[in-house]
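Undergrad: output the structure for:
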Amino acid sequence: MAYRKVHQIIQSHSSADGDGVRIQRVHGFDNPHFSPFLMIDELKSVSPDDYVGGFPPHPHRGIETLTYMLSGHFQHKDHMGNVGELRDGGAQWMSAGNGVIHSEMPMMTDGQLHGFQIWINLPAVKKKDPAQYHDFQTEVIAEKTLPDHSLVRVIAGDLTIKGDTVTGPLQQTGVPLTVADWRTQGAANISACLNPEYQTMVYVYKGTITIGGKHIEQGQLALLSEGEGLAMAASDAAGVLLLSGTPINEPVVHYGPFVMNSMDEINQAIEDYQNGTLV
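TA: Sure thing, here's the model as predicted:
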């Protein structure tokens, strides 16, 4: 079996979004090796001042978002009438499709807020579909504890580990993908099988891991080469997000909350939002 190697390492950078929410961001709108993913925002704080303003009502078109919280709560409201409070360890998925207006307000628990929002591109044929939303509380996230006491949580798609396939609750996405969280308490390793047609990347949110002899440190994202196998090792406590999915080989034009295939479509989205016809 051919194992994936590190193709490129990208350092996350400090940024702010919404009403001044502090985040660590990695984006790849112009990087074809990122597809079908577009951006990862890590929210991590012990100070309410870093996030108290949250993300007031704002629009999206042409993307999906997957929000995953390690600790802290997130309240979602949208124009469709959906209201969901994401708790520690849970996830929420939204497909903006042709248009959505929503708000997201973070809430700290036990003195911590730590989570992620992942932007996923939609293929052109699905960018005009009606918006959808679903949340997955921590109780339904699929988990597997490995012999070295490390933990795998599969949020979306499937992940096969030593012949055992772990299936996450989120299966309805614009393109087939897998999103998982690997956590170690100390020295540990994992060997998994992935669809060889998927593009794969990992984001390290705690500690340092090794893939094919290359070290990926906290706050770094590694884009991986082709292959069916993925082997990761940690010498101490670590946390890793695994993102793997079918690449979308289409033009990407990004402007604020809109991701389309042409500038004309971006201009139309802006006009629709200004005219109140986005949704």
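Undergrad: contacts, neighbours, all on C-alpha from now
TA: Noted.
Undergrad: the strands in the stretch 1-150 of the chain, which residues?
TA: 6-11, 13-17, 21-27, 37-45, 55-60, 63-71, 73-78, 83-86, 91-95, 100-107, 113-121, 132-136, 142-145 (DSSP state E, counting those that start in this stretch).
Undergrad: to compare against the first, here's another:
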Amino acid sequence: MNTISHARGVERLVRGQDTQDGAGVRLTRLLSHDLQQRLDPFLMLDAFGSDKPDDYIAGFPNHPHRGFETVTYMIAGRMRHRDSGGHEGLLQNGGVQWMTTGRGLVHSEMPEQEEGAMEGFQLWLNLPAKDKLCEPWYRDIQSAEIPEVTTPEQVLVRVIAGASHDVTGAVTREHTEPLYVDVHFPDQDGVVLEQAIPSSHHAFLYVYRGGLDVVTAGAPTAVPAQRMAILSNGGDGVVLRAQANTRAILIAGKPLHEPIAQYGPFVMNTREELAQAVDDFRAGLMG
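TA: This next block holds a predicted model:
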């Protein structure tokens, strides 16, 4: 049982920007360049969700990456991953694809459906400078492999990374120590979840169904559906009180406090390293 002595509040709410990526996939960009320093070590968060095939059918054809990790969480739908490292996997309902791009690879993510809903999130997690040119790594985590815990209040917590209520997630990382949980509240208003967060970590949450309050010693802050809440720094956790059937993702990580230099799909520490990444890609050194 988590016991929160200094609950974090909400610093600000973020609406997100509707945009397109890949070959025209419609999505909402919640975390972009202007928040990278504030939410270090996280670089980007996209939410996608539509039951209109034209919004997602073109997918994400071959494109390169270097210098960070991508975490794709599929709420609904089927997406096929292939990359230049020889990895291939099917991302489907409730599953996660965790990829360390390291020194660089080329990959594609293409829908394996022509109708129905496709919904999920893609998070970019930075790598420390010493690991930016590491060997690429890839893992498919099927839904059944994601550890879960149900609290006494009947809140289901899916632990993708980090730990919640003494349950360790599917993935751990030494330097950024990410916490990534998907929280499902029961069919009852006013149920509370307490989640511990190390005081050193930056943290935010996104409500994708229903709505909730972030509760502190002062007045609670309401977070409606399709809003991201940046949580204040320094507390040892967060207290959430939700409407019935609310669902939200909660993400936190230890900041790297290193320079961030980004050019499209490459994230390094200096402009010179970015130029080298572009040269290496053009020379075919990423596969």
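Undergrad: and the residue nearest the centre of the first structure?
TA: Relative to the mean C-alpha position of the first structure, the nearest C-alpha, by C-alpha atoms, centre = their mean, is the one of I118, at 2.8 Å.
Undergrad: any idea how far A2 of the first structure is from that residue?
TA: 28 Å (C-alpha to C-alpha, to the nearest Å).
Undergrad: which residues does Y205 of the first structure contact?
TA: Neighbouring residues of Y205 of the first structure by C-alpha atoms under 8 Å, 6 or more residues apart in numbering: 218-220, 238-241.
Undergrad: circling back: need the counterpart of the residue nearest to the centre of the first structure in the second structure.
TA: Under the alignment by TM-score structural alignment, I118 of the first structure pairs with L123 in the second structure.
Undergrad: isn't that match right up against M44?
TA: Yes - contact criterion C-alpha atoms under 8 Å: L123 of the second structure and M44 qualify, at 5.6 Å.
Undergrad: isn't there a strand covering Y273 of the first structure?
TA: No - assessed with DSSP: H, G, I helix; E, B strand; the rest coil, Y273 of the first structure is helix; it does not lie in a strand.
Undergrad: show me what it aligns to in the second structure.
TA: Using TM-score structural alignment, Y273 of the first structure pairs with F281 in the second structure.
Undergrad: how near is its match to H201 of the second structure?
TA: 34 Å.
Undergrad: and what of S84 of the second structure?
TA: 33 Å.
Undergrad: follow-up on the earlier one: with distance to V179 of the first structure as extra columns, can I get the strands of the stretch 1-150 of the first structure in JSON lines?
TA: Below are these laid out as JSON lines (distance: least, C-alpha to C-alpha, whole Å):
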{"stretch": "strand 6-11", "distance to V179 of the first structure": "18"}
{"stretch": "strand 13-17", "distance to V179 of the first structure": "22"}
{"stretch": "strand 21-27", "distance to V179 of the first structure": "16"}
{"stretch": "strand 37-45", "distance to V179 of the first structure": "11"}
{"stretch": "strand 55-60", "distance to V179 of the first structure": "22"}
{"stretch": "strand 63-71", "distance to V179 of the first structure": "9"}
{"stretch": "strand 73-78", "distance to V179 of the first structure": "19"}
{"stretch": "strand 83-86", "distance to V179 of the first structure": "17"}
{"stretch": "strand 91-95", "distance to V179 of the first structure": "11"}
{"stretch": "strand 100-107", "distance to V179 of the first structure": "21"}
{"stretch": "strand 113-121", "distance to V179 of the first structure": "10"}
{"stretch": "strand 132-136", "distance to V179 of the first structure": "13"}
{"stretch": "strand 142-145", "distance to V179 of the first structure": "11"}
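Undergrad: out of the ones you listed, which is the most enclosed?
TA: Greatest average neighbour count among the strands of the stretch 1-150 of the first structure goes to strand 91-95 (a mean of 25), per mean count of other C-alpha atoms under 10 Å.
Undergrad: so that strand corresponds to what in the second structure?
TA: Using TM-score structural alignment, strand 91-95 of the first structure pairs with 96-100 in the second structure.
Undergrad: average gap between the matching stretch and the first structure?
TA: On superposition with the first structure, the mean distance recorded for stretch 96-100 of the second structure (mean C-alpha distance after the TM-score superposition for the first structure) is 0.5 Å.
Undergrad: what's that stretch in contact with?
TA: 68-74, 91, 136-143, 160.
Undergrad: residue in the second structure matching S71 of the first structure?
TA: For S71 of the first structure, the aligned position in the second structure is A76, judged by TM-score structural alignment.
Undergrad: hmm, I typed the wrong one, I wanted D50 of the first structure.
TA: Counting by TM-score structural alignment, D50 of the first structure lines up with D55 in the second structure.
Undergrad: gap between its match and T246 of the second structure?
TA: In terms of C-alpha to C-alpha, D55 of the second structure sits 25 Å off from T246 of the second structure.
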